[in-house]
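> The sequence and its predicted three-dimensional model are supplied below.
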Amino acid sequence: EFGWRLAISCVSDLAAKGARPLGFLVSLNVTRRLDMKSILEIYKGIADCAKEYGFDIWGGDIGESKEVVIDGFMVGVTKRPLWRNGVRPGDLIAISGELGLTGAAFHYILQGGTGISDMRRIYEAAYRPKARLKLGMLLSELDGVHSAIDLSDGLSRSLHEMARASNVKLIVRERAIPIAKEALEYAKANSLDPLSLALHAGEEYELLFTLEPSCWKQVRDLCNKIGVRVTVIGYVEKGYGVYLEGKEGLRPLEEKGWIHLRE
């Protein structure tokens, strides 16, 4: 599923900008030990993603190296891009879908966790994640939606990215964060904190976005039409930083998740 995951990460980046993908370029460097069947499976994953999300595969390059390296580049178009620096005081903070599945999947795969009776959605989160392309394109058409980012680096990391870029204070209601029931069940079976799975795991391709309160009903109705769950998880104030609002009041939210070029 390497090909699918490579392509879907690019689709998700465009979805967060409200853009429609046009074409994809892929570069693959392989070792002599990698057999042709495995190479073809990588390209099949890309082709499957292209078929589902409606973009062309323009081409790319293949070469030999000491280790397998695969990277992709996708081009898309939008009339109104959504940026992470558009957050305004008074905005609502909303999120699509449910969280925690990818964190559960990585724990199960990498640390040999105890499985639950129904692992289907957990497996899908790891091997065939979906991008919220249709949602992103709809959000970009609404003037009341001010910013968006995907959760490939994790919810806590993405919230901090928004706060820094927009120089605002984000307050997230702990109990409002939507956690998948399978993630809750997996966390219980493995003595894990489900909130940490939702906040810090990364590789979640849901969309985090902010909007004017007056725009919420329109967004909710549009999402109902396309079958996407959306949840308001917090609000924006003047200030700086990211905070969790729980039973004991506000506390700073630690920034975890994937950080590029971190030592």
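Yep, that arrived. Numbers count the residues shown, from 1 in each chain.

> Could you use CA atoms for every contact and neighbour count after this?
Will do.

> Give me the neighbour count for the closest residue to residue 61 other than its chain neighbours.
Spatially, and ignoring its direct neighbours in sequence, residue 61 is nearest to residue 27 (4.7 Å; Cα to Cα, 6 or more residues apart in numbering). Using other Cα atoms under 10 Å, residue 27 has 14 neighbouring residues.

> which residues sit in contact with residue 27?
Contact partners of residue 27, counting by Cα atoms under 8 Å, 6 or more residues apart in numbering, are 60, 61, 62, 70, 71, 72.

> and if you look at residue 48?
Per Cα under 8 Å, 6+ apart, neighbours of residue 48: residue 4.

> all helices for this protein, in order.
2-17, 36-53, 101-111, 120-127, 133-139, 155-166, 181-189, 194-200, 216-226 (DSSP state H).

> So for stretch 234-252, what gets flagged as buried?
Neighbour counts using 16 or more other Cα atoms under 10 Å place 234, 235, 236, 237, 241, 242, 243, 244, 245 of stretch 234-252 among the buried residues.

> Just the terminal-to-terminal distance for that stretch.
14 Å (Cα to Cα, to the nearest Å).

> Repeat that for stretch 125-135.
Distance across stretch 125-135, first residue to last, is 18 Å (Cα to Cα).

> Report the buried members of the contacts of residue 27.
residue 72.

> Now distance to residue 200 too, for the contacts of residue 27, in TSV please.
Formatted as TSV, these follow (distance: Cα to Cα, whole Å):
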residue	distance to residue 200
60	34
61	34
62	34
70	25
71	24
72	25
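
> Comparison target below:
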Amino acid sequence: MNAFLAELGKRFAERWMALLVLPGALYAALVMAASRLGQRHALGLRRLADTVSGWANAYDHRPVPAALLAAAVVLAALAVGLLARGAGMLVEAVWSAAGPSWLADPLVRRRRARWERADQALRRAADRDVAALAAARNAIALTRPARPTWIGDRLRGAGVRVRHQYGLDLEFGWPRLWGLLPEQCRADLLAARGALTQAATQTGWGALYVGLGARWWPAVLAGLVTGAVGWRRGRVAAATLADLTESAVDLHVRDLAQALGVDLPADRVTPAIGRRLTEEFRKGA
């Protein structure tokens, strides 16, 4: 048990360092650089080098102040890392938000109009055009848009498609299905969920860098690149998570029904059976 706890603590420390302290230390270093260079000397590398040399000389052969400074830097890096994680949570909430209506509704209407035009073109298409037109429509959303962002619709679409296919409401069915999933399936889903969180956190870092640009303009460029990469990673992670969720339902929804003693005459879960399961899971809610 002691060996297990030691290994667990080691892994937690490594993850803590990788996700919070190291990126926070880089940001703290850029803050110090920005405070020294400002906008006027934004690219003054010699000025920055002289400053670093001065700090190094000031703490040379002074181990106690140097240790205190190192501890302060670590604490500052952790604080900034936690701030970025909070910003990432806000980014993730924005990605999946349905409102506020005054802001979301125009965006939803715009995305929905594009999707409906693509859907109508698909329905009128000849056989040879179906694949390309279906890809064009699905690039907007797999289901009729109801969220202002692509990521929000992609995550929501998994539940819509499952409800359409099986009559099952994932909000109530997923906790029951989770208990029946194989370990590898759970691990893949957790990894996809973690990738989405990391992408949102990276986008949060981008926002912090852009904010630093008020003092040092090169930080704006770094923030835009970091935010764009995080946003792209978020799209990939959301698509992966939605696909894995649908796959888990496709492969194990029959196990769920059979575990509850539901007879499957056609050896599949029909929408009627799914609605029956949903009502049972709701318990009148």
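Great, that's in hand. The model shown is predicted, which means the values in this text are computed figures rather than measured ones.

> Superposed, what's their TM-score?
Scored against TM-score structural alignment, normalised by the length of structure 1, the superposed chains reach a TM-score of 0.27; 109 aligned residues with a Cα RMSD of 5.3 Å.

> For the helices of structure 1, could you give me CSV that also reports distance to residue 209 of structure 1?
Compiled in CSV, the helices of structure 1 are given as follows (distance: least, Cα to Cα, whole Å):
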stretch, distance to residue 209 of structure 1
helix 2-17, 9
helix 36-53, 21
helix 101-111, 20
helix 120-127, 21
helix 133-139, 9
helix 155-166, 9
helix 181-189, 23
helix 194-200, 15
helix 216-226, 11
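
> which two in the contacts of residue 27 of structure 1 are spaced the farthest apart?
Largest separation among the contacts of residue 27 of structure 1 by Cα to Cα: 62 and 72, giving 11.8 Å.

> Apart from its neighbours in sequence, what residue is nearest residue 187 of structure 1?
residue 194 (5.5 Å).

> Test my guess that that neighbour contacts residue 182.
No - assessed by Cα atoms under 8 Å, residue 194 of structure 1 is found out of contact with residue 182, at 10.2 Å.

> what about stretch 7-26 of structure 1, how long is it end to end?
Counting by Cα to Cα, the terminal residues of stretch 7-26 of structure 1 are separated by 9 Å.

> Sorry, wrong one. I was asking about stretch 209-225 of structure 1.
OK, stretch 209-225 of structure 1 end separation, Cα to Cα: 18 Å.

> how about it: buried residues?
Neighbour-count burial for stretch 209-225 of structure 1 [16+ other Cα under 10 Å]: 209, 210, 211, 212, 216, 219, 223.

> and the last one, how far is that from residue 53 of structure 1?
This means residue 223 of structure 1. Taken as Cα to Cα, the span from residue 223 of structure 1 to residue 53 of structure 1 is 18 Å.

> do the first one as well
The span separating residue 209 of structure 1 from residue 53 of structure 1 equals 21 Å under the rule Cα to Cα.

> What of the second one?
Here the distance between residue 210 of structure 1 and residue 53 of structure 1 works out to 25 Å (Cα to Cα).

> same deal with residue 104 of structure 1?
Taking Cα to Cα, one finds residue 104 of structure 1 at 26 Å from residue 53 of structure 1.

> ok, these two, which is more surrounded?
residue 104 (29 against 19).

> which helices and strands sit right next to the top helix by length along structure 2?
The longest helix of structure 2 (DSSP H) is helix 218-259. Helices and strands touching helix 218-259 of structure 2, by 3 or more Cα pairs under 8 Å, 6 or more residues apart in numbering; DSSP states H and E, are helix 150-166, helix 170-178, helix 183-212.

> Which SSE is immediately downstream of it?
Using DSSP states H and E, the next helix or strand after helix 218-259 of structure 2 towards the C-terminus is helix 271-282.

> Give the buried residues for that following helix.
271, 273, 274, 275, 276, 277, 278, 279, 281.

> Redo the residues you listed as a markdown table? Include distance to residue 173 of structure 2.
Output for the buried residues of helix 271-282 of structure 2, formatted as a markdown table (distance: Cα to Cα, whole Å):
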| residue | distance to residue 173 of structure 2 |
| --- | --- |
| 271 | 14 |
| 273 | 12 |
| 274 | 9 |
| 275 | 10 |
| 276 | 11 |
| 277 | 8 |
| 278 | 7 |
| 279 | 10 |
| 281 | 7 |
